[in-house]
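S.K.: predicted coordinates and the sequence they were generated for:
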Amino acid sequence: MTISLITGANKGIGFETARQLVDLGHVVYIGARDTERGQEAAEVLGARFVQLDVTDDSSVRDALATIEAREGQLDVLIHNAGVLPTDLDGPTALHAFDTNAVGMVRVTEAALPLLRKSDNPNVVTVSSSAGSFWAVTNPERPEFNLPLALYSASKAAATMLTVQYAKSQPGIKFNAVEPGTTATDMTAAFGVGRPADKSARIVVRLATLGADGPTGTLQDENGNIPW
């Protein structure tokens, strides 16, 4: 039995990733800040809910303690919770990095003891090519003209954290993913994106890597991305 935890999974890519992993037979824990929304999502999917706010140390500790008590281990961790800020000021910057990058550290550190009990632990970061220095400096890429400073910077940090964890935790696979421009609540203002279930497929692919799978990469549906 494969135990999976997805942060920010009550909607969007996280929700569709949960759906696909449930279909594959995983025991999926939907982590969400809002208890009512999280429970509703879990009931719809046949998943389990755990209250988890990636910006709150106590919430993170309690969530992982709950999973440890119920399951004894964790096989898959998906860092999906994120924000896409458009304002550019100090408080917004702190919130963006706290959610998109620091939250990863909170959850990963709390999860490591459980991941080490797995025979094939996988950690996937839903990152972005908007955080790729290669992409944002390449005039032929759409990211070149994307004016999202805090989102790009915090996703660059998320990818770097993924790579550093891959180096420091050789027994656990850590990979980051660019899921593709997706129509979610976060992107509603831009009016762009494909259905979330299509973007979730690449997340699921990395979440279900075999023991000999890659680690320390940033990938999209076509393979590795320079970053």
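M.R.: Looks like it came in fine.

S.K.: every contact and neighbour count from this point should use C-alpha atoms.
M.R.: OK.

S.K.: just to check, residue 219 is in contact with residue 203?
M.R.: No: between residue 219 and residue 203 there is no contact, the gap being 9.5 Å when judged by CA atoms under 8 Å.

S.K.: looking at those two, which is more packed in?
M.R.: Comparing residue 219 with residue 203 by other CA atoms under 10 Å, the one with more neighbours is residue 203, at 29 against 23.

S.K.: can you confirm the more buried one is in a helix?
M.R.: Yes: applying DSSP: H, G, I helix; E, B strand; the rest coil, one finds residue 203 inside a helix.

S.K.: if I look at residue 163, how far off is residue 28?
M.R.: 25 Å (CA to CA, to the nearest Å).

S.K.: okay, pairing it with this:
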Amino acid sequence: MNDTKIALVTGANKGIGFAIAQGLGALGYTVAVGARDDARRAEAVARLSATGIDAFGVALDVTSDESATTAATTIERTAGRLDVLVNNAGIAGRIDGGAQDPTTLDLDVLRTVLDTNAFGAVRVTNAMLPLLRRAPAPRIVNVSSNMGSLTLQTGPILAAYAPSKSLLNSLTTQYARQLADTDIIVNACCPGYVATDFTGFNSPRTPTQGAAIAIHLATLPDDGPRGGFFDDSGVVPW
């Protein structure tokens, strides 16, 4: 496994996360499938393995410090290092009863969404950094959304979800600045409005199409961009 690149994708049991795992696996990466649910994680690993992809499951709840630390131990034991981290795990949060109307915002919903979408990325990234530092060309990709763009202000008003992605974009730039003199390249991406259970499958855009930008950023050359926010068309203003 020494010559094989290792990629961890969080929330990889379905949707865009699974498509990212599939895409990296097809490029020859060994894929660590990060997911909370044991059965769904095992099923995802089996589906990937059935297509010839080298994959293994990693129990990972991004809202738990202990889980992130344990996941890093699992990857170290299995692979010894990490070449790519894709922070894909995310939730939309409840919207019933005006929970994400800013004028009636449910702060518990805001906390819950931030804990997965922003704090989760920090937990996992910091747990994995020692393993990433062992890789020759490490890459971190944070899966964001243009709904977090203060410039574009796209999508419905979701006063927990949209700010969680604005924060994730800001964290991305902070990591990129701090790691500027290292080999670790950090960027964020917007997969677009993709047909998943997240969107009620209400889109013609497939998870494979949505995954393409994350895969691109995960495989950037050493002189690739740092601290940016990208979609299929290029730089996303935010």
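M.R.: Cool, the structure landed. Given the structure is predicted, the values throughout are model-derived calculations rather than measurements.

S.K.: superposed, what's their TM-score?
M.R.: The TM-score (TM-score structural alignment, normalised by the length of structure 1) is 0.94; 219 aligned residues with a CA RMSD of 1.1 Å.

S.K.: residue 163 and residue 28 of structure 1 - which one has more neighbours?
M.R.: Of the pair residue 163 of structure 1 and residue 28, residue 28 is the one with more neighbours under other CA under 10 Å, namely 25 against 20.

S.K.: now check that one against structure 2: what is it aligned to?
M.R.: In structure 2, residue 28 of structure 1 lines up with residue 31, judged by TM-score structural alignment.

S.K.: residue 23 is in contact with its match, correct?
M.R.: No: contact criterion CA under 8 Å: residue 31 of structure 2 and residue 23 do not qualify, at 9.8 Å.

S.K.: ok, longest helix in structure 2?
M.R.: helix 161-178 (DSSP state H).

S.K.: of all the residues in that one, which ones are buried?
M.R.: 161-173, 175-176 (16 or more other CA atoms under 10 Å).

S.K.: could you point out which element follows it?
M.R.: Downstream of helix 161-178 of structure 2, the next assigned helix or strand under DSSP states H and E is strand 185-189.

S.K.: that next one vs structure 1, average offset?
M.R.: Mean deviation of strand 185-189 of structure 2 relative to structure 1 after superposition (mean CA distance after the TM-score superposition for structure 1): 0.4 Å.

S.K.: overlap in contacts, residue 219 and residue 203 of structure 1.
M.R.: residue 177 (CA atoms under 8 Å, 6 or more residues apart in numbering).

S.K.: the helices in structure 2, which residues?
M.R.: Assigned by DSSP H, the helices in structure 2 fall at 15-26, 38-50, 65-78, 107-117, 119-132, 161-178, 207-218.

S.K.: residue 91 of structure 2 is nearest to which of those?
M.R.: helix 107-117 (6.2 Å; CA to CA).

S.K.: return the set of buried residues in that closest one.
M.R.: For helix 107-117 of structure 2, by 16+ other CA under 10 Å, it's 109-110, 112-117.

S.K.: and if you look at stretch 177-193 of structure 2?
M.R.: For stretch 177-193 of structure 2, by 16+ other CA under 10 Å, it's 183-193.

S.K.: which other residues reach that stretch?
M.R.: Counting by CA under 8 Å, 6+ apart, 16, 132-133, 136-146, 169, 172-173, 175-176, 199, 203, 205, 209-214, 217, 222, 224-232 sit against stretch 177-193 of structure 2.

S.K.: how does it look with 6 Å?
M.R.: Applying CA atoms under 6 Å, 6 or more residues apart in numbering, the contact partners of stretch 177-193 of structure 2 are 137-146, 176, 210, 226-231.

S.K.: again, but for stretch 201-219 of structure 2
M.R.: 15-16, 19-20, 139, 191, 194-195, 231-232.

S.K.: pipe the helices of structure 2 into TSV and attach distance to residue 155 of structure 2 per row.
M.R.: Output for the helices of structure 2, formatted as TSV (distance: least, CA to CA, whole Å):
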stretch	distance to residue 155 of structure 2
helix 15-26	18
helix 38-50	29
helix 65-78	31
helix 107-117	17
helix 119-132	23
helix 161-178	9
helix 207-218	17
